[in-house]
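>>> Following is a predicted model, sequence given first.
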Amino acid sequence: MKYVILIHSNPQPWGHPTGDYVPEQQSRSQAEREAGNAAFEAMLTELSESGELQGGQALGDPATARLYRWEGGRSVATDGPYAEAKEHLAGFFLIDVASQERAEEVVAAFSGPGETIELRPIWEG
């Protein structure tokens, strides 16, 4: 079963890894942050070695995004990513796992205090 793990973050201030810029993470002790980072890296290593990690990418600064909408019979470009959003899509990982339970186990390692992580199945019509 394929899933995408979507990493949502506040774009101000901008940077990767996104957790370094979330107040809830910044308020944790250095030891807690290092333990969280180590757990995340361990999960990435496990996913890579098992073949479950299909890909992933951090996305660039949302201030450089362009949004395309259909207006008045034509495509109109505006600065993005969204007109009224406080969060933006910061990056994603694509995984291929045996079950939804495994996907939920994986995504738990991707989330931390103050972060929003979305798990969404890939539609394979």
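On my side now, so go ahead.

>>> rest of the way, CA atoms for contacts and neighbours
Fine.

>>> quick one: Gly125 from Val107, how far?
Distance, Gly125 to Val107, using C-alpha to C-alpha, to the nearest Å: 24 Å.

>>> who's more crowded, these two?
Taking other C-alpha atoms under 10 Å, Gly125 and Val107 do not tie; Val107 has more neighbours (21 against 3).

>>> residues touching the more buried one, list them.
Counting by C-alpha atoms under 8 Å, 6 or more residues apart in numbering, Val107 touches 5, 117, 119.

>>> Same question for the last one, what's its three-state structure.
Secondary structure of Leu119, reduced to three states by DSSP: H, G, I helix; E, B strand; the rest coil: strand.

>>> try it against this one:
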Amino acid sequence: MKYLILMHIDPAVLESLTEEQQQQIGEGHGQFMATTKENGEFISTQALGDPSTSKVVRSNGGGPEVTDGPFVEAKEFMGGFYLLDVEDEARIVELAKLIPDASIPGLAVEIRPVVFSDLGDG
């Protein structure tokens, strides 16, 4: 079963981390990717740009309108994701706990099952 692990970022928390803590996060993500690749569970991962660079397209009543910034005002934003294919929910929870962000107060990971997928394979 495919699951998406969303990484929620609070910029203030990231700014308060020491250089050592930042290095531990990077190394932890490297280990997470290595483990899930080795187990055949890894599909992909993407890190996303800061929300200040985003655009939102939504209806203004007469058609689509483009605005700057995130959809909602919030201190947290989605910083990236992992797409994994695992045996069951218990396994994805086990893996999510390995992501270093899950151990840092103010950061979080969210697990959501994939209910539809089209990878564009032809």
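Ah, there it is. All of these numbers come straight from a predicted model, not from anything done at the bench.

>>> that older thread, top of the contacts of Val107 of structure 1 by number of neighbours, please.
Ranking the contacts of Val107 of structure 1 using other C-alpha under 10 Å puts Ile5 first, with 21 neighbours.

>>> how about Ala58 of structure 1, what's its match in structure 2?
Under the alignment defined by TM-score structural alignment, Ala58 of structure 1 corresponds to Ala47 in structure 2.

>>> Roughly how far does that match sit from Leu83 of structure 2?
12 Å.

>>> the more surrounded of these two?
Neighbour count, other C-alpha under 10 Å: between Ala47 of structure 2 and Leu83, Leu83 has more, with 20 against 11.

>>> So what does that one match up with in structure 1?
That one, Leu83 of structure 2, aligns with Leu94 by TM-score structural alignment.

>>> The helix or strand hosting its match vs structure 2, average distance?
For Leu94 of structure 1, the host element (DSSP states H and E) is strand 88-96. Once fitted to structure 2, strand 88-96 of structure 1 is off its aligned match by 0.6 Å on average (mean C-alpha distance after the TM-score superposition for structure 1).

>>> Can you mark which positions in the next helix or strand after that strand are buried?
Downstream of strand 88-96 of structure 1, the first helix or strand assigned by DSSP H and E is helix 100-108. For helix 100-108 of structure 1, burial by neighbour count (16 or more other C-alpha atoms under 10 Å) applies to 103, 106-107.

>>> mean deviation of helix 100-108 of structure 1 from structure 2?
Mean for helix 100-108 of structure 1 is 0.5 Å (mean C-alpha distance after the TM-score superposition for structure 1).

>>> the inter-axis angle of that helix versus strand 88-96?
Following axes from the mean of the first three to the mean of the last three C-alpha atoms, to 10 degrees, one obtains 140 degrees for the angle between helix 100-108 of structure 1 and strand 88-96.
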